[in-house]
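A.B. asks: Any chance you can model this:
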Amino acid sequence: MTLQTLRHGWVLTVRDLKHWQREPWAPVIGIAFSVMLLLMFGYLFGGAIDLPGGGGYLPYLLPGMFTLTMLFGIESTMGAITEDTRRGITDRLRSMPISAVGVPLGRTAADLMNSVVQLAVLMAGGLAIGWRVDGSIGSALLAAALLLWLRLAVLWVGVYLGLAIRSEGALIAVQVLVWPFGFLSNIFVAPETMPGWLGFLAGWNPVSATAAACRELFGNPLGTTGGVLAEHAVALAFAWPALLLAVFVPLSARAYRNLSR
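C.D. replies: This is a model prediction of the structure:
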């Protein structure tokens, strides 16, 4: 990625940030929704589930909720890209000498900055209801970085879908499908408690890798007594988003170039 592409991306990032400054309701509502989920699941399930390997359920749940919130970025980014395309903004940008990666890069950078604020608010809410970090400061910072790493990959998936599938029905379908993809993971319950085939799918879900890595780094209960998530969670939490980025960044650039075809 060239310096010029990064400069173009930064200009478009500032554009999106200024738009939110004028109309802040979308990011504010997104943060409020995430806090509501955190409080709802934290208090509903806080003491109701036993974990393999022992430990309290609330400290197990919170890293999973942080991860689930990172997954929710896909539909908001897809919706913003679709709206810009529908209104002709993307066509005007394409008429300028801007890299095919520059425009989606600006969108993802702005969304990622919003995600940093969102994650900080969620962690503060978690601390307020009793969640604690028992690992080192360095490990906690690495956990936060892995959460944002997953978010970045999810945002690029949203960019590609917004460029490639520009119908309102597709956006609704993605919003619906995000939930089962998130639930088919270790966010709420340990894969060891699921039927064998379902636990296998949950164990290889990228969301599960990030959630398990964050639990390990935060010093929270792992909810597992063995297997790939117990032994290689941090490596998988880095590898899965890297794979998604390797696939969807080039796909997004190609979809952007082919918009008029």
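
A.B. asks: From here on, just use CA atoms for contacts and neighbour counts.
C.D. replies: OK.

A.B. asks: got a list of what Q118 touches?
C.D. replies: Contact partners of Q118, counting by CA atoms under 8 Å, 6 or more residues apart in numbering, are I31.

A.B. asks: in the strand or helix carrying it, what's buried?
C.D. replies: Taking DSSP states H and E as the criterion, Q118 maps to helix 102-128. In terms of neighbour count (16 or more other CA atoms under 10 Å), helix 102-128 has its buried residues at 102-112, 114-116, 118-119, 121-123, 125-126.

A.B. asks: What are the boundaries of the helices in the stretch 101-250 of the chain?
C.D. replies: 102-128, 137-164, 168-183, 196-203, 206-218, 228-257 (DSSP state H, counting those that start in this stretch).

A.B. asks: Out of those helices, which one sits most buried?
C.D. replies: When you average the neighbours per residue for each of the helices of the stretch 101-250 of the chain (mean count of other CA atoms under 10 Å), helix 206-218 leads with a mean of 28.

A.B. asks: now the angle from that one to helix 137-164?
C.D. replies: 160 degrees (axes from the mean of the first three to the mean of the last three CA atoms, to 10 degrees).

A.B. asks: which helices and strands sit right next to helix 206-218?
C.D. replies: helix 57-71, helix 137-164, helix 228-257 (3 or more CA pairs under 8 Å, 6 or more residues apart in numbering; DSSP states H and E).

A.B. asks: Run through the neighbouring helices and strands of the shortest one.
C.D. replies: It refers to helix 57-71. Applying 3+ CA pairs under 8 Å, 6+ apart, one finds that helix 57-71 contacts helix 25-45, helix 102-128, helix 137-164, helix 168-183, helix 206-218.

A.B. asks: May I see the buried residues of the helix or strand just after it?
C.D. replies: Where DSSP H and E defines the elements, the next helix or strand beyond helix 57-71 is helix 73-86. Under the neighbour-count criterion of 16+ other CA under 10 Å, helix 73-86 has 73-83, 85 buried.

A.B. asks: Could you also give me the structure for this next sequence, so I can compare it with the first?
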Amino acid sequence: MTVTAQKPQSTSDRPKIRPTNIAQQSWIMVKRNMIHTKRMPEMLSDVTVQPIMFVLLFAFVFGASIATGGSASYREFLLPGIQAQTIVFTAFVVASGITADVEKGIIDRFRSLPIRRSAVLIGRSIASLLHSSIGVVVMAVTGLAIGWRIRGGVLDAVLAFVLILVFGFSMIWFGILIGSVMRSVEAVNGVMFTVLFPITFLANTFAPTEPMPHWLRVIAEWNPVSSLAQAMRELWGNGGPAPASAQLPLHHPVLATILWSLALTAVFAPVALYAYRRRTAG
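C.D. replies: Have a look, this model is predicted:
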């Protein structure tokens, strides 16, 4: 029996590894996450089916029982609130995705590649913003179908959508923190529902804050979600300015939303990066 020795592959036959920068690496991660969503379209249910369900449920079931106390209809009062709730849940998407990648060993595989660790986070963050933006568009179309209208100027309307993305970016860091600390997707679900649902309901998202007890109204009006919702209502022309008795953030909602976004990012970003590095350290 003769044994034929195989000639070892020369280095010239191997595919060349081209150096890439952080932007290219991050974009690859974005495409990876979007392809994952394309292959599992049921992952879009939280930004397609659920927003439509919330809009129709509150507009037709609860809308007749809730007085807005202003010139705008409840449907115009409602849409900015649901938009704010949807972008807050961007943190949920990020946290679940990071935890799932760590559980499945995907992060370990990424560490063996010639890419920066931060590219994984940037790609995940951008993909999550795109994911949540689908929900914003779906709700806007649904709102237009049931009578919601943008009554402000074009620049004000664009600024409102920009504020949504800016606030969503700050919530991403909270999601990275939770996704890096929690050990399972089930734990992420429990923590995020426990934290995010009270934040989005204890605000002016679905009902005015004026009828609340004074101490509860103060908490609700200092809630950054209230500032975001009030800013969108004013920019879209879906209601007038806050009443004189409202807390300071609601009298300057656009500025308050920007400041809240910067503050949340400054608080959560360093802690989230530390937790992520510690979780993925080999």
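
A.B. asks: returning to that earlier point: output the buried residues of helix 73-86 of structure 1 as CSV; include the columns distance to W197 of structure 1.
C.D. replies: Output for those, formatted as CSV (distance: CA to CA, whole Å):
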residue, distance to W197 of structure 1
G73, 28
I74, 27
E75, 28
S76, 32
T77, 32
M78, 31
G79, 34
A80, 36
I81, 36
T82, 36
E83, 39
T85, 41
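
A.B. asks: circling back: so the helix holding Q118 of structure 1 corresponds to what in structure 2?
C.D. replies: Mapping helix 102-128 of structure 1 onto structure 2 (TM-score structural alignment) gives residues 119-145.

A.B. asks: Give the aligned range of stretch 26-39 of structure 2 in structure 1.
C.D. replies: Stretch 26-39 of structure 2 corresponds to residues 9-22 of structure 1 when matched by TM-score structural alignment.

A.B. asks: contacting residues around D108 of structure 2?
C.D. replies: Taking CA under 8 Å, 6+ apart, we find D108 of structure 2 in contact with 102, 280.

A.B. asks: what's the counterpart of it in structure 1?
C.D. replies: By TM-score structural alignment, D108 of structure 2 lines up with D91.

A.B. asks: gap between the strand or helix carrying that match and the chain center?
C.D. replies: Per DSSP H and E, D91 of structure 1 falls inside helix 89-94. The chain centroid and the centroid of helix 89-94 of structure 1 are separated by 27 Å under CA atoms, centre = their mean, to the nearest Å.

A.B. asks: sorry, back to before: how far away is the match of D108 of structure 2 from D84 of structure 1?
C.D. replies: 9 Å (CA to CA, to the nearest Å).

A.B. asks: which residues touch W27 of structure 2?
C.D. replies: Contact analysis of W27 of structure 2 by CA under 8 Å, 6+ apart lists G123.

A.B. asks: again with I22 of structure 2
C.D. replies: Neighbouring residues of I22 of structure 2 by CA under 8 Å, 6+ apart: 115-116, 119.

A.B. asks: ditto for G97 of structure 2
C.D. replies: Counting by CA under 8 Å, 6+ apart, G97 of structure 2 makes contact with 124, 179.

A.B. asks: what's the matching residue for it over in structure 1?
C.D. replies: Per TM-score structural alignment, G97 of structure 2 is aligned with A80.

A.B. asks: swap in L56 of structure 2?
C.D. replies: Aligning on TM-score structural alignment places L56 of structure 2 opposite L39 in structure 1.

A.B. asks: give me the number of residues near that match?
C.D. replies: Neighbourhood size, L39 of structure 1 [other CA atoms under 10 Å]: 16.

A.B. asks: need the contact list for the equivalent of P59 of structure 1 over in structure 2.
C.D. replies: Aligning on TM-score structural alignment places P59 of structure 1 opposite E76 in structure 2. Contact partners of E76 of structure 2, counting by CA under 8 Å, 6+ apart, are 147-149, 233, 238-239.

A.B. asks: Was I right to think G47 of structure 1 contacts Y57?
C.D. replies: Yes. Applying CA atoms under 8 Å, one finds G47 of structure 1 in contact with Y57, separated by 6.1 Å.

A.B. asks: the more surrounded of those two?
C.D. replies: Y57 (21 against 11).

A.B. asks: Might one say that that one is in contact with G46?
C.D. replies: Yes. Using CA under 8 Å, Y57 of structure 1 is in contact with G46, at 5.9 Å.

A.B. asks: Who are the contact partners of the equivalent of V154 of structure 1 over in structure 2?
C.D. replies: Using TM-score structural alignment, the equivalent of V154 of structure 1 in structure 2 is M171. Residues near M171 of structure 2 by CA under 8 Å, 6+ apart: 88-91, 264-265.

A.B. asks: Would you confirm that W173 of structure 2 contacts T265?
C.D. replies: Yes. Counting by CA under 8 Å, W173 of structure 2 does reach T265; the two are 6.5 Å apart.

A.B. asks: about what we covered before: and the helix holding D91 of structure 1, how far from structure 2 on average?
C.D. replies: Helix 89-94 of structure 1 differs from its equivalent in structure 2 by a mean of 1.6 Å after superposition (mean CA distance after the TM-score superposition for structure 1).

A.B. asks: One more: stretch 28-41 of structure 1?
C.D. replies: Mean deviation of stretch 28-41 of structure 1 relative to structure 2 after superposition (mean CA distance after the TM-score superposition for structure 1): 1.6 Å.

A.B. asks: Count the residues that sit near N258 of structure 1.
C.D. replies: Around N258 of structure 1 there are 12 other residues, counting by other CA under 10 Å.

A.B. asks: What does it correspond to in structure 2?
C.D. replies: For N258 of structure 1, the aligned residue in structure 2 is R278 (criterion: TM-score structural alignment).
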